[in-house]
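Chemist: Mind looking at a prediction? Sequence and model below.
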Amino acid sequence: MKARVTVMLKTGVLDPQGEAVRHALGTLGFSGVTGVRQGKVIELDLDASDRAKAEADVKAMCEKLLANTVIESYRVEIL
């Protein structure tokens, strides 16, 4: 089983990398981009057969290591 975790900065948290990308896109002539939020995607290969338990385990991984829940939110997909 595979799991995909998408981690993004929470709304309202300054995203300097996203702002740098937005600025660079404007410099390259892409003038219609008004905002960029940058995050990360983590894919996990799981040795699990119970989908609900796998999702609960991945959420626990996010809470303990994969995301800084003070400033980041995350979304878990079991594939």
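Modeler: Cool, the structure landed. Numbering: from 1, shown residues only.
Chemist: going forward, measure contacts between C-alpha atoms and count neighbours the same way
Modeler: Fine.
Chemist: didn't residue 45 look like it was pressed against residue 3?
Modeler: Yes. Taking contacts as Cα atoms under 8 Å, residue 45 lies within contact range of residue 3: 6.5 Å.
Chemist: Pasting the second one now:
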Amino acid sequence: MDVSMMAFKNAEKEKARKKTMSKQKRMWMTSFTRWIVRQQCAEVRNVLKGSPAYAELVAAQEERRAAKKAGVSLPAI
């Protein structure tokens, strides 16, 4: 519960901080944040690409989707 409340408090502070920034700086910060998120997503994708547990999970999900499409229900894992 505390973590959730801290997220809201931090969001309020961030909103107030962004109001004091110039438009140019806000645009730069937004672009930089997006770039960081893209880099982190790429890293996670690389880690997941080599993970046997993730490959197994994806295969199980595909199997369930195919079964659902065919009208057959598979038990949950």
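Modeler: Looks like it arrived, so ask away. The structure presented is a predicted model; accordingly, all values stated were derived computationally and were not measured.
Chemist: Superposing both, give me the TM-score.
Modeler: The TM-score (TM-score structural alignment, normalised by the length of the second structure) is 0.24; 26 aligned residues with a Cα RMSD of 2.7 Å.
Chemist: the more surrounded of residue 45 and residue 3 of the first structure?
Modeler: More neighbours surround residue 3 than the other of residue 45 of the first structure and residue 3, with 18 against 10 (other Cα atoms under 10 Å).
Chemist: Count the residues that sit near the nearest residue in space to that one that is not next to it in sequence.
Modeler: Once flanking residues are discounted, residue 3 of the first structure sits nearest to residue 78: 4.4 Å by Cα to Cα, 6 or more residues apart in numbering. Residue 78 of the first structure has 16 neighbours, counted by other Cα under 10 Å.
Chemist: before we move on, what about residue 7 of the first structure?
Modeler: For residue 7 of the first structure, the count of nearby residues is 21 (other Cα under 10 Å).
Chemist: what does the one 10 residues further on give?
Modeler: The number of residues packed around residue 17 of the first structure, counting by other Cα under 10 Å, is 13.
Chemist: Secondary structure element holding it?
Modeler: For residue 17 of the first structure, the host element (DSSP states H and E) is helix 16-27.
Chemist: after that helix comes which helix or strand?
Modeler: Scanning forward in sequence from helix 16-27 of the first structure by DSSP H and E, the next helix or strand is strand 39-45.
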